[in-house]
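Peer 1: coords please:
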Amino acid sequence: MDGRELRNALGRFATGVCLITTTTRDQLPIAMTVNSFAAVSLEPPLVLWSLQNNSEVYQEYAAARYFNVNVLCSTQQSLSNDYARKGDHAIRPEHFSLGKYGAPVIRGALVTFECEMDATHAGGDHLIIVGQVRNMTHRPTGKPLLFYSGGYGEIH
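Peer 2: Alright, predicted model coming up:
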């Protein structure tokens, strides 16, 4: 199967955009942009996301006890771009505060799910990370940042 054609076809599925945040072993806050986020279960409350095996921050996320899934709002496209770049995952102090379990909470996010690592599963060229939601915060208003067919979009 042609990889580019598959990627283009998968891109036809509209997704939200999230920043996954955690801290390194040295307690440095890091973030990465993903659109591979999904709910797994309500009881217990489980979510998942996928980490590329060749990511330069693979070890930090694969070993993290706690991580946060921060669902970005439509006005946070610049944050998505900032933390989508390879080698640029250190979070600037003005972008976060620390959550209940020590992982960064992105200011202004629509929702933040504070998660404890529950399981990991090999999934081809990705590691599927399942987290149990331990805490969450959300805003009652705002529109999500969407990604579709290689670009950003909004709900109208």
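
Peer 1: drop to CA atoms for contacts and neighbour counts, all remaining ones
Peer 2: Noted.

Peer 1: what's the helix or strand for the spatially most central residue of the chain?
Peer 2: Residue closest to the average C-alpha location in the chain (Cα atoms, centre = their mean): residue 20, at 3.1 Å. Under DSSP states H and E, the secondary-structure element containing residue 20 is strand 18-23.

Peer 1: on contacts alone, who are the packing partners of that strand?
Peer 2: In terms of contact count using 3 or more Cα pairs under 8 Å, 6 or more residues apart in numbering; DSSP states H and E, strand 18-23 is assigned the packing partners strand 29-34, strand 66-71, strand 104-106.

Peer 1: right, so these: which one is the most enclosed?
Peer 2: Mean neighbour counts were taken over the helices and strands packed on strand 18-23 using mean count of other Cα atoms under 10 Å, and the top value, a mean of 29, falls to strand 104-106.

Peer 1: For that strand, name the packing helices and strands.
Peer 2: For strand 104-106, the packing partners by 3+ Cα pairs under 8 Å, 6+ apart are strand 18-23, strand 66-71, strand 96-98.

Peer 1: Let's compare: structure for the following, please.
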Amino acid sequence: MSIVTDGASFRKILGHYPTGVCAITATQQDQKPTAMIVGSFTSVSLDPPLVAFFPDKASTSWPKIEACGGFCVNVLADDQEALCRALASKDPEKFDGVPHRLSPRGAPILDGALAWIDCSLHAVHEAGDHYIAIGKVHALDIHHPGTPLLFHKGSYGKVAPLL
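Peer 2: Model (predicted):
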């Protein structure tokens, strides 16, 4: 039995659980799009429809998204690793040239994403070194058929077909 005593051990052990990868997008007051990448997205409630993700308190993108009062969750496809890496960067111009259209509430829906979920910011709670950001779902749709981008043991991957 291993006892977790530090963040590196905790991350290594939890890395054995694969997660989907989502881009959280929003449009700032100056109409400039912004984004962050999360591997911690989940449904919360069916009635009312709520979803959540867990931004790091040290994130420089989260305050921009939070200030927008809403966001769009883009479920990334397994061929969008390069886009994922670009949107995860600290580059202030990371969204330049990223093809997208706007959701009903005005947040970017990324071209090629599998699905999108358009939300208003419902609540934010502190949780250790992260926040729990809860969104109220207003619209959602399947954007493109395919399989999701996964993150597992520190690497990106894809769903393998069952034989």
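
Peer 1: Okay, the counterpart of residue 7 of structure 1 in structure 2 and residue 131 of structure 2: tell me how far apart.
Peer 2: Residue pairing (TM-score structural alignment): residue 7 of structure 1 is matched to residue 11 of structure 2. In this structure, residue 11 of structure 2 and residue 131 of structure 2 are separated by 17 Å, where distance is defined by Cα to Cα, to the nearest Å.

Peer 1: Between the two, point out the one with more neighbours.
Peer 2: residue 131 (17 against 13; other Cα atoms under 10 Å).

Peer 1: what secondary structure does the more buried one sit in?
Peer 2: Following DSSP: H, G, I helix; E, B strand; the rest coil, the label given to residue 131 of structure 2 is strand.

Peer 1: Aligned to it, what sits in structure 1?
Peer 2: Counting by TM-score structural alignment, the partner of residue 131 of structure 2 is residue 127.

Peer 1: just checking, its match touches residue 52?
Peer 2: Yes: applying Cα atoms under 8 Å, one finds residue 127 of structure 1 in contact with residue 52, separated by 6.4 Å.

Peer 1: Residue 59 of structure 1 in helix, strand or coil?
Peer 2: Looking at residue 59 of structure 1 with three-state DSSP, the answer is helix.

Peer 1: any idea how far residue 77 of structure 2 is from the equivalent of it over in structure 2?
Peer 2: Using TM-score structural alignment as the criterion, residue 59 of structure 1 maps onto residue 63 of structure 2. In this structure, residue 63 of structure 2 and residue 77 of structure 2 are 26 Å apart, going by Cα to Cα.

Peer 1: Neighbour count for those two, which is higher?
Peer 2: In this comparison of residue 63 of structure 2 against residue 77, neighbours counted by other Cα under 10 Å, the higher total goes to residue 77 at 24 against 12.

Peer 1: what do we get in structure 1 for that one?
Peer 2: When the two structures are superposed using TM-score structural alignment, residue 77 of structure 2 falls opposite residue 73 in structure 1.

Peer 1: List the contacts of that match.
Peer 2: 108, 109, 110, 142, 143, 144, 145 (Cα atoms under 8 Å, 6 or more residues apart in numbering).

Peer 1: Then residue 13 of structure 1?
Peer 2: The contact partners of residue 13 of structure 1, taken as Cα under 8 Å, 6+ apart, are 148, 149.

Peer 1: switch the cut-off to 10 Å
Peer 2: Listed by Cα atoms under 10 Å, 6 or more residues apart in numbering, the contact set of residue 13 of structure 1 reads 147, 148, 149.

Peer 1: hey, where'd the strands end up in structure 1?
Peer 2: Ranges of strands in structure 1, per DSSP state E, are 15-16, 18-23, 29-34, 37-41, 46-52, 66-71, 96-98, 104-106, 111-123, 126-138, 146-148, 151-153.

Peer 1: So what touches the top helix by length along structure 1?
Peer 2: With DSSP state H applied, the helix covering the greatest number of residues in structure 1 is identified as helix 3-10. Contacts with helix 3-10 of structure 1, where a contact means Cα under 10 Å, 6+ apart, come from 11, 148, 149, 150.
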